[in-house]
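Asks: Have a look; sequence and predicted model below, questions after that.
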Amino acid sequence: MPTKPVDTTRPAGAPPAPGAALTEGSLARLGIRFTAWAERWFPDAFIFVAIAVVIVALGAFANGAPAPAIAKSFGDGFWSLIPFTMQMAFVTIGGYVVATSPPVQALIDRMAALPKTGRGAVGFVAAATMVSSFLSWGLSLIFGGLLARALARRTDLRMDYRAAGAAAYLGLGATWALGLSSSAAQLQANPASLPKNLLAITGVIPFSETIFLWQSMLVALILFVISVVIAYASAPGQTAAVTAADLGIDVARESEDVGRPQQPGEWLEHSPILTILLVLLAMGWVVQEFARQSWITAISNLNTYNLLFLTLGLLLHWRPKRFLVAVARSVPATAGILIQYPLYAAISSMLTNAKNGAGTSTSDVITHAFVSLNTTGSFPLSMGVYSAVLGFFVPSGGGKWLLEAPYVMQAANELKVHLGWAVMVYNAAEALPNLINPFWMLPLVGILGLKARDIVGFSFLQLLVHLPVVLFLLWALALTLTYHPPVMPG
């Protein structure tokens, strides 16, 4: 994309020159405009979820649910996701502790030295984040955020920090649900994890029929390429880039020096003895978990995943004092999770539990309309749109699948749609609203020191391209698959 020659007389931390955006390419100008709009009008993530609560409550009231029932469902659901909330907080803490350990920081620093331009750095963050998301969505958030921070520390590189933040979010907005950490695919491959009523509808659907379908891998590849290209092309060039320094954000690496023990009671804090013993104890449990089930099943359990990351973080930091300092530094990034996830739990409860006099919930109304309006040919497209819209209000891949799957998979059976592909339709479409939903942005923006409004302009541009591409692929590739009846365990 054409850019104005760099003004070498302007200090590296100075704001963009007036009119600099006019010299950018069309995608970069669009990204800048969307971001300018978002910075002015996009609410804080808490305001966003509070508005969603009100909308869902009004929808339940319009459906005929009495006000006391709506209030009760709100309160009953508010604390229902506390275990999941803590798991998500520990995903952030564990990822942060591992990523800030000396060995991983050295790897991130070496990677951060590779890009030659600010735009190239943004595209590099996008690629690295999406690759890591195929392994773990939690890792992709933390790793991508810390890579963006490392790049922002380079004095020879003028990189738009907001665009880099949006690129670091692409693992959650584009590819995570097509990889090994796909909640829906993991649930369907493990009969013990499925509710009996859902298992009776879907049977067991192995990875070979979901994420390892060539059609699914093709979608993942196309999204990967498109996302990197858009991230690169939409990133402002050097004359229009807004750096971390321009935003007043300190990205300097915090000191790793924890000093030496001053009192006898501090000796164990600086000794690796307890680290070794704790790691051996944790690994003994992990080995047993992996011995009794497949590694894919084991790693899909968030408790196992979090214990692995915390144990690895402790081992990489080596001394308990250094580990505890890293944990303390990670906690502020969990603030949004702790206060907002209960509100999302309340939304889910109001959708399903606030019923009218006939015993019908808002979710039931949506369900009946969805099933009655579909045909075999329209099912993938319709399900994709529906999953994307619902995902904006209930942004939990696994939890929403348990709500949505009973009726959409029953419809898939009745319409003779490939059941594994129905899961992948859900996966690909469910990730779309993540691009503009601040729910999953919280851990990332906490690490970056940004607000959701700072990155949503660039991620919205990604959504504009992803939406028609994903829906077309879901519809077209469904034509290449043949329906098979559910396969029951045993």
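Replies: Now that the structure is in, tell me what you want to look at.
Asks: Please count neighbours and contacts with C-alpha atoms only from this point.
Replies: Noted.
Asks: which stretches of the stretch 351-490 of the chain form strands?
Replies: Remark: no strands are assigned in the stretch 351-490 of the chain by DSSP state E, counting those that start in this stretch.
Asks: all helices for it, in order.
Replies: In the stretch 351-490 of the chain, the segments counted as helices under DSSP state H, counting those that start in this stretch are 362-372, 379-393, 397-415, 419-431, 442-448, 452-478.
Asks: another one to put next to it:
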Amino acid sequence: MKKSMSERVADVYSRYFPDAFIFAIVLSLFAILGAIFFTDSSPIAVLGYWFDGFPMLFTFAFQLIITYAAALVLVDTPVVQRFIKNMASKIKKPTTAYVSTSIVGALTSFLGWYFGPVVTSLYARALGQNVKGVDYRLLAAVSYASFTISLTGISGTIPLFVATEGSFTELLGGIYTLDQTTFSVLNMVTAFAIVIVSTIIFYFIGKNKKEIVTFNDLAIIKSGEQAASLELEPSKVAYEPKSFAEKINDFRPTLLIFGLLGLVYLIYFFGTKGINGLNLNSVAFISIVIGFLVHKSPTTYLESFSRNIPATSSIALQFPIYGGIASILIASGLSENITAWMVSYSTEVTFPVLTFLITGFINLFVPSAGSQFTATAPFIIPAAQELGVEIPRAILSITFGDIWTNLIQPFWALLYFPILAVGTRLTVRDFMGYCLPILVAVGAIWILGLLFLPL
């Protein structure tokens, strides 16, 4: 059977690209060697930077773990499960499955990077299990690629960061609100174009697909055991007769009152701060409070949280590794050298594009948006000011670059993999190759936008 070009690329990617954890280790080695050979830092000093960087992202990692686990708990309710399954049940054709997953993923990811992966993964999984002839590897790729516009959305780390008073406010010359970044013409037009173009590309890849690997082909079924599956329905355990403590544990008003108190404060909080009140802490709080409101009892909430927290284990493991990489780049001066070289060859017109390309490269080593901005803003922002580049355009250049190479950097697949892969032999290598055409298309859209679109 002669395979299509996209299938051949995906096969090569699957054969030679390492797993996400190995990718992080290899990039750590590159960062260490680069700092030793291209800066004045001694080997022992570089190892010291690496050591110091391990706890750099502990706070951000915990914020992400809590937010993601709380988002999983939020969808771990019968009403949400039924809604997602009902949506998926209306899809009958493979190409419709790919297109709908792309659109659902983009919309939900724009609303929240912590929310979109959960909903999209559950939706794609339901499609993979129920739509005849759909390739589950490609469906996983569509799900992951839909994350591309997430950090340009209303929960984007960098736009929220520059919209908040902090250590970088003086460097930036003030606060830049979301209407100057997230809701700018540049960002909204390119985001819309990315969704349309990506969806069309995946439609044609799916239409021309020759080799189909279904969900059932990848499913793991062990003899004498029940097939592994993702069942997010809260466990139902009968307690008869119930003790007083068990009655308290199952008493929904306890959880409901707590959720209502949180909701009241959120209304007040956003009533006074508006959309600028969105940050990682408020997002985590929102996810937890809504979970309190929709779950049946404190017991079901606790069981759901305990069941879903293991899905964040890869995040807990890999964030310290990337913190070490970020520390090496910053402390050794390697990121400063890269940026200084970039500025020396820039003009007011080309600077945003070069910033986009360089930050895209750095993102391979530091896929955390917060770390990326911390590493590059101290050099990029002053250079932008010197060249006369609009600061919001420079901020968006960093943001776009930080997201762009996620299409070949598997770190953020950690948000999808716990749902997409459970009970199957699916690996990141199986679907990342299908994202390469999207990488090219998205890069072209953002470069053209940075060159020609107004803010």
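Replies: Structure's in. What do you need? Just so we're clear, the structure is a prediction, and the values are computed from it rather than from any experiment.
Asks: Any chance of the helices of the stretch 351-490 of the first structure in a markdown table with mean neighbour count as columns?
Replies: Shown next, in a markdown table, are the helices of the stretch 351-490 of the first structure (neighbours: other C-alpha atoms under 10 Å):
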| stretch | mean neighbour count |
| --- | --- |
| helix 362-372 | 15 |
| helix 379-393 | 22 |
| helix 397-415 | 18 |
| helix 419-431 | 26 |
| helix 442-448 | 25 |
| helix 452-478 | 21 |
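Asks: Leu199 of the first structure is nearest to which of those helices?
Replies: Counting by C-alpha to C-alpha, Leu199 of the first structure lies closest to helix 397-415 out of those; the figure is 9.1 Å.
Asks: What range does that closest one cover in the second structure?
Replies: Here helix 397-415 of the first structure aligns to the second structure at residues 369-387, judged by TM-score structural alignment.
Asks: Between the helices of the stretch 351-490 of the first structure, which one is closest to Ala252 of the first structure.
Replies: Smallest distance to Ala252 of the first structure across the helices of the stretch 351-490 of the first structure (C-alpha to C-alpha): 11.4 Å, for helix 442-448.
Asks: Could you find the closest non-adjacent residue to the alignment partner in the second structure of Gly446 of the first structure?
Replies: Alignment note: Gly446 of the first structure maps to Pro418 in the second structure; criterion TM-score structural alignment. Nearest residue to Pro418 of the second structure in three dimensions, chain neighbours excluded: Ala311, at 5.3 Å (C-alpha to C-alpha, 6 or more residues apart in numbering).
Asks: about what we covered before: check the fit of the match of helix 397-415 of the first structure onto the first structure and give the mean distance.
Replies: By mean C-alpha distance after the TM-score superposition for the first structure, the fitted stretch 369-387 of the second structure averages 1.8 Å away from its aligned residues in the first structure.
Asks: returning to that earlier point: turn the helices of the stretch 351-490 of the first structure into a markdown table, columns for distance to Thr352 of the first structure.
Replies: Formatted as a markdown table, these follow (distance: least, C-alpha to C-alpha, whole Å):
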| stretch | distance to Thr352 of the first structure |
| --- | --- |
| helix 362-372 | 5 |
| helix 379-393 | 13 |
| helix 397-415 | 8 |
| helix 419-431 | 19 |
| helix 442-448 | 26 |
| helix 452-478 | 27 |
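Asks: So which of the ones you listed is nearest Glu269 of the first structure?
Replies: Per C-alpha to C-alpha, nearest to Glu269 of the first structure of the helices of the stretch 351-490 of the first structure: helix 442-448, 26.0 Å.
Asks: can you tell me the helix or strand for Lys209 of the second structure?
Replies: Using DSSP states H and E, Lys209 of the second structure is not contained in any helix or strand.
Asks: Understood, closing this out.
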